[in-house]
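Enquirer: requesting a structural model of the entry that follows:
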Amino acid sequence: MADPSHKKGTKTFYSQIFPLLRRSLPLDRRADDWTKDDARAWWAEFSATRNSSQCNICLHILRRTLQSIVEAGIRSDNPTAGLKRKRQAKPAVEDLPGIEILDQLLESMREKRGKDAANKVEFLAWSGVRISELLAIDWSDISNNWLTVTGGEQGTKNHEIRRVPINNRLETLITKLRYEGASGKVFQGGPPRKALNLACDRIGIPRLRIHDLRHWFATYAIEKGVDIPTVSKWLGHKDGGALAMRIYGHLRDEHSLSAARKL
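Expert: Below you'll find the predicted structure:
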């Protein structure tokens, strides 16, 4: 499974996953002695108490390993072939909170001494950058009108630098964060997941993932009339808007209908 192209974060993730997978498997049994019923029982127990990301990557690794055993002629079938991935629970794009709720969420975070976490959440929501990209932003990446997204040493997901125009809300936040002689990384520490979860619980809304803030940015931009190819470019998609169209196309249609009703 080692891949030289994997980023540091991906390698760290795998280093945590492999021990988890090994602890859950009956390693004292022969590979050709594990039945489909055994695989189903393992999956039912394993997936019951772990998040979908961990479960699905472990299933993927195990499935590939057993397929290699099949190809080596050690056994004739892959007992994990019929196992279904664990469904990832996430809010639909249309269920993301409105701007008033987002501001209430940020206020709740700041009231609980979560100022740094709130700043990160606000920056994510008004820039659409990924969390790894956010943590790599340097003050030199911010000009008067543009945010240059480099991804730092690890690069962006598609290994391409992009520029995102700085909107009014993002400019206000940047002005608040900037200090005399500002240099180096804009943000310190890690992702604000815990603070975000606690704030969601406090104000009584479903928990948001960090990545949902990227969806929030795209959704808000489209609802304000920004065309999908432009939003796609801001997000760093390389497909000309095809992915964004699948995710957000219905929002564009709703905007068109709303505009038509004004005629």
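Enquirer: alpha carbons only for contacts and neighbour counts from here, please
Expert: Will do.
Enquirer: for the stretch 1-150 of the chain, what spans make up the helices?
Expert: 8-24, 36-48, 52-71, 99-111, 115-127, 131-136 (DSSP state H, counting those that start in this stretch).
Enquirer: run a quick neighbour tally on residue 28.
Expert: 6 (other Cα atoms under 10 Å).
Enquirer: surely residue 138 is in contact with residue 184?
Expert: Yes: taking Cα atoms under 8 Å as the definition, residue 138 is a contact partner of residue 184 at 5.3 Å.
Enquirer: ok, now how distant is the residue positioned nearest the centre of the chain from residue 125?
Expert: Geometric centre of the chain, nearest residue: residue 211, 3.4 Å, by Cα atoms, centre = their mean. Noted for residue 211: a distance of 9 Å to residue 125, by Cα to Cα, to the nearest Å.
Enquirer: please provide the structure for the following sequence as well, for comparison with the first:
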Amino acid sequence: MYYGCKKVDGRRKERSLATADRKIAERRLKEWIANLGKVDSAVEKTTLKQLCVRFIAVSQGKADSTLCIIKAIVKEFENWWPYGPNPEVRNIRPSHVEEWLALHERRLKNTSYNRYAGILKQLFELAVNDRIIAESPFDRVRTRWKKPQTPVRRVPTLEQFQAIVDEVRSEKRSSHARESADFLEFLGLAGVGQAEASSLTWGDVDFTRNSMSFRRHKTDTRFPVPIYPHLRPLLERLRQEAGPKIEPAQLVLKIKDGKKALANACARLGLPHFSQRNLRQCLIMRLWKSGIDKKLIAKWQGHQDGGQLILDTYTEIFGADDAAYEMQQLAKLEVAPSPDPAAKN
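Expert: Here you go, the predicted structure:
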């Protein structure tokens, strides 16, 4: 077995080259000596656990949802390690990273795989920047990224949406059927996400100005949404049921998530598995087909792109199976007959 020896800053460094072949040993010795200047001897024995703690610490400024995902993936990688307790980062090889990613590859969609791989990339980039290692093992992973799959979007029709709400409200075995139905109905009529709806307070609702103010949780910014004519009866009923004395900080909706009730209702009705986001898209489709300008739709969704996301994401499914809508749009291409010149005389 060949070993490399080198004196750095007055201290003798030794490293097994893990080979009995002289040519391979010479190549590895050259790489090892080149990397000695890139590594800080004070931290080169940092363990994977210590690196994970440091990575979580530098990620504290990210959104809560993002930080939660980072913690879960990092913990999963740290707890998986089958090659001895608490390994040093410098001993982690590209094959180790590939082996862990392969364990999850079949069950993950491509976008989720990219998220797992991306967090590992950031983890080892931190180790390189802190001079714990000279080169990231992730850089030599063969499958570092996958092309995202085209998502299958299902948007319920207005009839399906109303059937779902009625089914949830009529469920006798649930003590929260009415609250769940109100929550899901609000998502579909207001066109907002589950997080925005669950945090709406009566102080955010202005019946006089016919407007509501939501906080977009992804960007922590406020955006206005009108009280649509089809939404107003629901809001007025909720306002009446809340009682005569309402605090501005009081929540409009009594529950924060209707996912379970929605899934059960879809199963009982024999409908596709619609998500709470699909209910939001139901309102976007309703506005689009009503001829509302895409910039206004984007504004009411809290988007800052002037409607580009609406065009790129949703329009391919609006009217995909709606013959009446297609005929309505084709009618716009018809040229009106030109007036008869003789009629003027």
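Enquirer: counting neighbours, what do you get for residue 35 of the first structure?
Expert: Residue 35 of the first structure, neighbours per other Cα under 10 Å, totals 14.
Enquirer: what's the closest of the helices of the stretch 1-150 of the first structure to residue 159 of the first structure?
Expert: helix 131-136 (11.2 Å; Cα to Cα).
Enquirer: counterpart of that closest one in the second structure, which residues?
Expert: Using TM-score structural alignment, helix 131-136 of the first structure lines up with residues 194-199 of the second structure.
Enquirer: residues contacting residue 140 of the first structure?
Expert: Contacts for residue 140 of the first structure (Cα atoms under 8 Å, 6 or more residues apart in numbering) come out as 183, 184.
Enquirer: please tell me how far it sits from residue 179 of the first structure.
Expert: 13 Å.
Enquirer: repeat for residue 204 of the first structure
Expert: Taking Cα to Cα, one finds residue 204 of the first structure at 35 Å from residue 179 of the first structure.
Enquirer: quick check: the gap between the residue mapped onto residue 293 of the second structure from the first structure and residue 245 of the first structure.
Expert: For residue 293 of the second structure, the aligned position in the first structure is residue 227, judged by TM-score structural alignment. Distance, residue 227 of the first structure to residue 245 of the first structure, using Cα to Cα: 10 Å.
Enquirer: with residue 180 of the first structure instead?
Expert: According to Cα to Cα, residue 180 of the first structure and residue 245 of the first structure sit 42 Å apart.
Enquirer: next one: residue 187 of the first structure
Expert: Taken as Cα to Cα, the span from residue 187 of the first structure to residue 245 of the first structure is 32 Å.
Enquirer: in terms of neighbours, single out the busier of those two.
Expert: Shown here are residue 187 of the first structure and residue 245; by other Cα under 10 Å, residue 187 has more neighbours (18 against 15).
Enquirer: isn't there a strand covering the more buried one?
Expert: No: looking at residue 187 of the first structure with DSSP: H, G, I helix; E, B strand; the rest coil, it is coil, so not inside a strand.
Enquirer: would you map the strands across the stretch 101-250 of the first structure?
Expert: Remark: strands assigned in the stretch 101-250 of the first structure by DSSP state E, counting those that start in this stretch are 146-149, 162-165.
Enquirer: distance to residue 217 of the first structure and mean neighbour count for these - can I get that in TSV?
Expert: As requested, the strands of the stretch 101-250 of the first structure are exported to TSV (distance: least, Cα to Cα, whole Å; neighbours: other Cα atoms under 10 Å):
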stretch	distance to residue 217 of the first structure	mean neighbour count
strand 146-149	15	20
strand 162-165	12	17
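Enquirer: next, count neighbours for the residue lying closest to residue 85 of the first structure once chain neighbours are set aside.
Expert: Using Cα to Cα, 6 or more residues apart in numbering and skipping the chain neighbours, the partner closest in space to residue 85 of the first structure is residue 56 (5.6 Å). By other Cα under 10 Å, 18 other residues sit near residue 56 of the first structure.
Enquirer: now residue 56 of the first structure: how far from residue 27 of the first structure?
Expert: Distance from residue 56 of the first structure to residue 27 of the first structure, counting by Cα to Cα: 20 Å.
Enquirer: can I assume residue 5 of the second structure sits in a strand?
Expert: Yes: with three-state DSSP as the criterion, residue 5 of the second structure is located in a strand.
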